[in-house]
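Q: Provided below are the primary sequence and the corresponding predicted coordinates.
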Amino acid sequence: MSDDLELEDCIDACDDCASICLESLTGHCLPAGGKHVEPRHVILMLDCVDLCRTTADFMRRGSPNHARLCAACADICDACAESCAKLDDMEECVEACRDCAESCREMASAAA
C-alpha cells in the first residue's frame, strides 16, 4: 500500500513541477527577459516540463521502465532548480524542481 502512495506522490510531484515550470517560464521568464530568457535556461525549463510529464505518464501506465525515467527526471529537475535559483523571483519553480527531484530519486532507487 505504501508503494502505491509513494507512486502517487511522485506522479503528483512530476505534475506539479511540469505545471509550475511552464507557468514560471511563460508568466515570469518571458516577460522578465534578460537572463531569464537565455536559450540555455529556456531549453532546460522546457526539458524539465516535458520530462516531468513523460515520467508521470510512465508511472501512470505502470511501465516497467519508469525507474529509468525517474532517475533522468531527478537529474534534469536538479539542473533546472540550480538554473532557476540563479534568477530573481523563481523560488516557486526551484522548490517544485527540488521536490520532484527528491521524489523521483526515491522512486528510482526503490525500483533498483
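A: Here it is on my side, so go on.
Q: hey, let's count contacts and neighbours off CA atoms from now on
A: Noted.
Q: burial measure for the nearest residue to residue 46 once chain neighbours are set aside, as a count.
A: Nearest residue to residue 46, sequence neighbours excluded (Cα to Cα, 6 or more residues apart in numbering): residue 22, at 7.3 Å. Close neighbours of residue 22, defined as other Cα atoms under 10 Å, add up to 19.
Q: residue ranges of the helices in this protein, please?
A: Using DSSP state H, the helices assigned to the chain run over residues 2-24, 30-32, 39-60, 66-85, 91-111.
Q: what helices or strands is the longest one leaning on?
A: Applying 3 or more Cα pairs under 8 Å, 6 or more residues apart in numbering; DSSP states H and E, one finds that helix 2-24 contacts helix 39-60, helix 91-111.
Q: how much space separates the residue nearest to residue 46 from residue 111?
A: 29 Å (Cα to Cα, to the nearest Å).
Q: here comes the other one, which I'd like you to weigh against the first:
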Amino acid sequence: MSHHLTAEHITDEMHDCITRCSECHDVCSETAINCLSKGAEHAAVAHIRALLDCAQACDASRDFMLRGSDLHASFCAACAEACERCAESCEGMADSDEQMKRCAEQCRRCAESCREMAG
C-alpha cells in the first residue's frame, strides 16, 4: 500500500513509523495464516491472538498517524506493547522457523519505532 505523505504533520520519524507499522501488519497477517496451516502449538489461541492483536494495533496506529490525530501517541504506545507480546510469542515457538524469526524481528523494529512516537 502506497501513501502520499505530503501533509505537514508527518515528520520523518512518523513516516518511518507508518512504514514499519504497515510492514509489521502485513508480516503478522501472513504469519497468522502460516501458523493456522501448521497447526499444533502454532495455532494456539494465545499465539494467534498475539499475531492478530499486533496486526490490528499496527493498522490503527498507522491510521491515527496518517490523519494527524492527537491520539496517535496513545495508539503507538499500545501498538508497541502488542508488538513486544507478538515478538515474544513468535520467539517462544519450539521450532521457530524463518517466518517466526522474521515476524519477531519486524515486531521488535515496529515496537521501537512506536515507542519513539509515543514519547
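A: Perfect, I can see it now. Owing to the predicted nature of the structure, the values given are computational and were not obtained by experimental measurement.
Q: list the contacts for the most centrally placed residue in the second structure?
A: By Cα atoms, centre = their mean, the second structure has its centre lying nearest to residue 24, at 3.9 Å. Shown in contact with residue 24 of the second structure (Cα atoms under 8 Å, 6 or more residues apart in numbering): 54, 55, 58, 103, 106, 107, 110.
Q: ok, 10 Å please
A: Contacts for residue 24 of the second structure (Cα atoms under 10 Å, 6 or more residues apart in numbering) come out as 18, 30, 51, 54-59, 83, 102-111.
Q: how about it, what's its match in the first structure?
A: In the first structure, the residue paired with residue 24 of the second structure is residue 17, using TM-score structural alignment.
Q: ok, now residue 69 of the second structure?
A: Match for residue 69 of the second structure (TM-score structural alignment): residue 63.
Q: what do you get for residue 89 of the second structure?
A: By TM-score structural alignment, residue 89 of the second structure lines up with residue 83.
Q: count of neighbours near the match of residue 69 of the second structure?
A: Neighbour tally, residue 63 of the first structure, other Cα under 10 Å: 11.
Q: ditto for residue 3 of the first structure
A: For residue 3 of the first structure, the neighbour count with other Cα under 10 Å is 10.
Q: my guess is it contacts residue 106, does it?
A: No: counting by Cα atoms under 10 Å, residue 3 of the first structure stays clear of residue 106, with 11.1 Å between them.
Q: got the contact list for the residue nearest to residue 46 of the first structure?
A: 16, 28, 29, 45, 46, 48, 49, 50, 93.
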